[in-house]
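Visitor: Sequence first, predicted model second:
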Amino acid sequence: MASSGKKNWGRRKIEIKIIENEDDRLISFSKRCTIIYKKTSKLSTLFGGEILFIIFSPTSKPYSFCHPSIESVVKRFWNPNQPHNETTHAPIEAYPKARINLLVRDFNELHD
């Protein structure tokens, strides 16, 4: 079989150490943060887990992912014996009402 000249390194071990160049570090953080978001979303979808993930960027900006909501995950964290279904759907049902209230408030502020 003819070689296309492209080397395929596949999965290879890399040394874990701080990335010295600040621009490279920010770019790498951004790319890996996106991957972590996708993985945590997939975990919550596949296994029905409640997830809260918080990470601070090198510039100290917080990023978070939670499912179904921060409130429900924190409630479960402080009370692990709470039944799963008590926290899962309430925030999802409340979201449209909260969003509508915010939109109405913004509209009223603009109108005034």
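Guide: Yep, it's here.

Visitor: only C-alpha atoms for contact and neighbour calcs from this point on.
Guide: Will do.

Visitor: mind checking which helix or strand Arg76 is in?
Guide: For Arg76, the element it lies in under DSSP states H and E is helix 70-78.

Visitor: Contacts for that helix, please.
Guide: 50-52, 66-67, 82, 84, 87-88, 91 (C-alpha atoms under 8 Å, 6 or more residues apart in numbering).

Visitor: what do you get if the cut-off is 7 Å, keeping everything else the same?
Guide: 50-52, 82, 87-88 (C-alpha atoms under 7 Å, 6 or more residues apart in numbering).

Visitor: Can you flag which of those residues belong to helices?
Guide: Using DSSP state H, the members of these that fall within helices are 87-88.

Visitor: most surrounded residue in the contacts of helix 70-78?
Guide: Each of the contacts of helix 70-78 was scored for neighbours by other C-alpha atoms under 10 Å, and Glu50 scores highest at 23 neighbours.

Visitor: Excluding chain neighbours, give the residue nearest to that one in space.
Guide: In this structure, Glu50 finds its nearest non-sequential neighbour in His67, 5.4 Å apart by C-alpha to C-alpha, 6 or more residues apart in numbering.

Visitor: any idea of the angle the helix or strand encompassing Asn108 forms with helix 70-78?
Guide: Element membership for Asn108, per DSSP H and E: helix 90-111. Orientation of helix 90-111 against helix 70-78 (axes from the mean of the first three to the mean of the last three C-alpha atoms, to 10 degrees) gives an angle of 150 degrees.

Visitor: alright, now check it against this:
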Amino acid sequence: MTRKKIQIKKIDNISSRQVTFSKRRKGLFKKAQELSTLCDADVALMVFSATNKLFEYASSSMQQVIERRNGCSENHRLMDHPSADQFQVESESSNTLRKKLEDKSRELRYTANTFSTN
């Protein structure tokens, strides 16, 4: 026997909604715990009920996971909006590489001309 497919929409009956919330919350927390255990992942999960009650799960410290997330956000923000200093460094690196390429090309042409004249 298979489960019947349900339509995803807000449940009108308040008591049915609360029962569904409790069951699904437990399932969600179980999946978070399994993901953490099976994949050695840091997981933090926060759920607020309709009555503003907080339910949370963290595989390690919730605070550590949040700080780690905030650090990643800062890194992504820096990558999306590089500073003028980063452009300066990249420009200097680019100029150095361009000069090395020109020097090697000149050296290669000189070597090729030397062999062709012999």
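Guide: Done, it's in. Quantities reported herein were computed from a predicted structural model and do not represent experimental measurements.

Visitor: How alike are these chains, TM-score-wise?
Guide: Scored against TM-score structural alignment, normalised by the length of the first structure, the superposed chains reach a TM-score of 0.60; 72 aligned residues with a C-alpha RMSD of 1.2 Å.

Visitor: before we move on, the earlier item: reformat the contacts of helix 70-78 of the first structure as CSV; add distance to Leu110 of the first structure.
Guide: Listed next are the contacts of helix 70-78 of the first structure as CSV, based on distance: C-alpha to C-alpha, whole Å:
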residue, distance to Leu110 of the first structure
Glu50, 37
Ile51, 36
Leu52, 34
Gln82, 42
Thr87, 35
Thr88, 35
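
Visitor: Show me the two of the contacts of helix 70-78 of the first structure that sit farthest apart.
Guide: Maximum pairwise distance among these (C-alpha to C-alpha): 16.7 Å, between Leu52 and Gln82.

Visitor: How about residues contacting the helix holding Asn108 of the first structure?
Guide: Contact partners of helix 90-111 of the first structure, identified using C-alpha under 7 Å, 6+ apart, comprise 68-69.

Visitor: Give me the buried positions along that helix.
Guide: Pro91 (16 or more other C-alpha atoms under 10 Å).

Visitor: Check stretch 52-60 of the first structure too.
Guide: Leu52.

Visitor: The residue nearest the centre of the first structure in helix, strand or coil?
Guide: Taking C-alpha atoms, centre = their mean, the centroid of the first structure lies closest to Phe65, which sits 2.7 Å from it. Phe65 of the first structure carries the three-state label strand when classified by DSSP: H, G, I helix; E, B strand; the rest coil.

Visitor: how near is the aligned partner of Ser49 of the second structure in the first structure to Ile18 of the first structure?
Guide: Using TM-score structural alignment, the partner of Ser49 of the second structure in the first structure is Ser57. Going from Ser57 of the first structure to Ile18 of the first structure by C-alpha to C-alpha, to the nearest Å gives 13 Å.

Visitor: Same question for Ser60 of the first structure.
Guide: Counting by C-alpha to C-alpha - Ser60 of the first structure and Ile18 of the first structure are separated by 16 Å.

Visitor: quick one on the thing from earlier: now for the residue nearest to Glu50 of the first structure: what does it line up with in the second structure?
Guide: Per TM-score structural alignment, His67 of the first structure is aligned with Ser59.
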